[in-house]
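Enquirer: Coordinates only, no sequence provided:
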């Protein structure tokens, strides 16, 4: 292979590495949701506790995602990604020894503290190697790591919990992060010139850029959309199995398969929405967010119709659409934030802001969804609440003004 051909292939190899790193942390964050049915009785959890547990790792991401974005812009994506993957894996392993819900929740929060660094670092990697014509697709491919990691977790961890116990499942869930960190350390090489401007800028100037990013109207609007949408995402991940078990009386193994189907649909959706925004929308991201949000709201409302008489194929189709839209928008969201931040040379900082703030939705909406279930002993009001929240997110998405760049962050990249 010639040197020119090697240079053309290199970005795609690095994209694979970034996707693997993202999958390793999502194996943990989404894997917790797949273990909730096995935690309810031993830890004496309520439905509201289930919402807290399902989003605990993502709640912890609030603490480090913004600093990680700043550190990535200043020192490069590689050290941040390596540390994030390895520390995520090692921390979640300690959950295997927890015996009470407060202790488990605390460990999961600290796990998220490290996991929050992988998204801004991975986003910067993609920005460095891909131009705007391929950026939406490339970011969406990297974001499939989230759903692929969750899909593997939904297939593997419940089987481990059934065959052994949930303690073993948590212990095993940490290994992918450690291995992915090693892969990034050994195989990834940042492009020349990627950090030059950041290292020339004194730290005080860097923090001024952070404050400027925080004051940007369109960044705030986009972050608000992400906050609402990701809250709905974790409602789906945390409560779909419990809803199907309670409403349709399906066993845990069957509900686990439907969770896996939903996550698989999200993986397909992330590729679709990224390609849709690149090719059909000519690089526009905001309309894709709006359409995905509308589909999510309609599907959430349709969950009110699900009952014991609902045919299994109809339930499968509805959960597929929920996953396709409700779990599929993230790549477009990250791309939009990257492009908004790139106008100031701070793509990773903007993504860090977005990842930090959107976890407020994970912290608030799933527990509120569960609290309504505890109070009303049904899911009707909870699904209505989710529909209203997603509709509000769609309205905010309509107000976002896009700013796009033309080429890759590093000259000579794809």
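Expert: Right, received. Where do you want to start? Quantities reported herein were computed from a predicted structural model and do not represent experimental measurements.
Enquirer: all contacts plus neighbour counts: C-alpha atoms, from now on.
Expert: Noted.
Enquirer: okay, now residue 377: neighbour count?
Expert: The burial count assigned to residue 377 is 11, neighbours taken as other Cα atoms under 10 Å.
Enquirer: I meant residue 389, not that one.
Expert: For residue 389, using other Cα under 10 Å, the count is 18.
Enquirer: What residues sit buried inside the helix or strand that contains it?
Expert: When secondary structure is defined using DSSP states H and E, the element that contains residue 389 is helix 380-398. For helix 380-398, a neighbour-count test (16 or more other Cα atoms under 10 Å) marks 382-387, 389-394, 396-397 as buried.
Enquirer: want to compare, so here's the second one:
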């Protein structure tokens, strides 16, 4: 179904319209035809790929480092807890500096840095240090999506925010599926996860550096 405006008092009603493959294809075509949405799609593949790699392998990595399974689960929970503060903080910062692009770039650089820091974790590290790193990693690697969806809304053509969001989010799930798979494949053949963390961190920081070089995404006129 599709929302249509009913009157000036901002009330809405449903317009019955069957969902078809054509509608799904239209969302992807909208994204691929719009340079700004294409850029966000590539960003979402990379950022979401790092996010899901951290979520999927943090516990395995920490247990490989001889931490207990209970503590590794606690570290993952603390990382998710950090995401709560990240979404609020990054949203407030984007409003303050009037640039979601710069905020997303900062997020990408920091999530890369803290993922590398996580990769250096050793069994003799104090547990509170590991939890702090997990928390800071969660603020960035799990807290970026609020600002990201605001960018999609700004870049979408007038009246096409829902289609643009669905189209871009399709690509984010491509990253969510295939990047962790590649990460696990690499870890299996190398016998360790450190190199995988470094690779996804490097790609993410390169993407973030590129964001600093492009113009701000503004709402379509």
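Expert: Noted; the coordinates are in hand. Please read these numbers as outputs of a predicted model, since none were measured by experiment.
Enquirer: that older thread, which one of the buried residues of helix 380-398 of structure 1 is nearest to residue 196 of structure 1?
Expert: Set against residue 196 of structure 1, the nearest of these by Cα to Cα is residue 397 (34.3 Å).
Enquirer: could you list every residue that touches that closest one?
Expert: For residue 397 of structure 1, the contact set (Cα atoms under 8 Å, 6 or more residues apart in numbering) comprises 221-222, 225, 286, 289-290.
Enquirer: switch to 7 Å and redo it
Expert: With Cα atoms under 7 Å, 6 or more residues apart in numbering as the criterion, the residues that contact residue 397 of structure 1 are 222, 225, 286, 289-290.
Enquirer: Narrow these to the ones also in contact in structure 2, please.
Expert: With both residues aligned by TM-score structural alignment, their matches' Cα atoms under 7 Å, the contacts of these that structure 2 also has are 286, 290.
Enquirer: Where do the helices of structure 2 begin and end?
Expert: Using DSSP state H, the helices of structure 2 run over 21-33, 35-64, 69-97, 100-119, 127-141, 145-155, 161-190, 194-211.
Enquirer: closest to residue 13 of structure 2 out of those?
Expert: Short answer: helix 161-190, nearest of those by Cα to Cα, at 15.9 Å.
Enquirer: Comparing that closest one with structure 1, how large is the average distance?
Expert: Compared with structure 1 after fitting, helix 161-190 of structure 2 has a mean deviation of 1.1 Å; criterion: mean Cα distance after the TM-score superposition for structure 1.
Enquirer: And the residue nearest the centre of structure 1?
Expert: Geometric centre of structure 1, nearest residue: residue 146, 5.5 Å, by Cα atoms, centre = their mean.
Enquirer: Relative to residue 122 of structure 1, how far out is that residue?
Expert: Applying Cα to Cα, to the nearest Å, the value for residue 146 of structure 1 to residue 122 of structure 1 is 12 Å.
Enquirer: swap in residue 155 of structure 1?
Expert: Using Cα to Cα, one obtains 25 Å as the distance from residue 155 of structure 1 to residue 122 of structure 1.
Enquirer: Of those two, give the one with the bigger neighbour count.
Expert: Set side by side, residue 155 of structure 1 and residue 122 show more neighbours around residue 122, with 28 against 17, by other Cα under 10 Å.
Enquirer: quick one: contacts for that one?
Expert: Taking Cα under 7 Å, 6+ apart as the contact definition, residue 122 of structure 1 lies against 18, 77.
Enquirer: what's the counterpart of residue 275 of structure 1 in structure 2?
Expert: In structure 2, the residue paired with residue 275 of structure 1 according to TM-score structural alignment is residue 92.
Enquirer: Could you report the neighbour count for residue 179 of structure 2?
Expert: For residue 179 of structure 2, the tally of surrounding residues (other Cα under 10 Å) stands at 22.
Enquirer: so where is stretch 38-54 of structure 2 in structure 1?
Expert: Stretch 38-54 of structure 2 falls opposite residues 220-236 of structure 1 when the two are matched by TM-score structural alignment.
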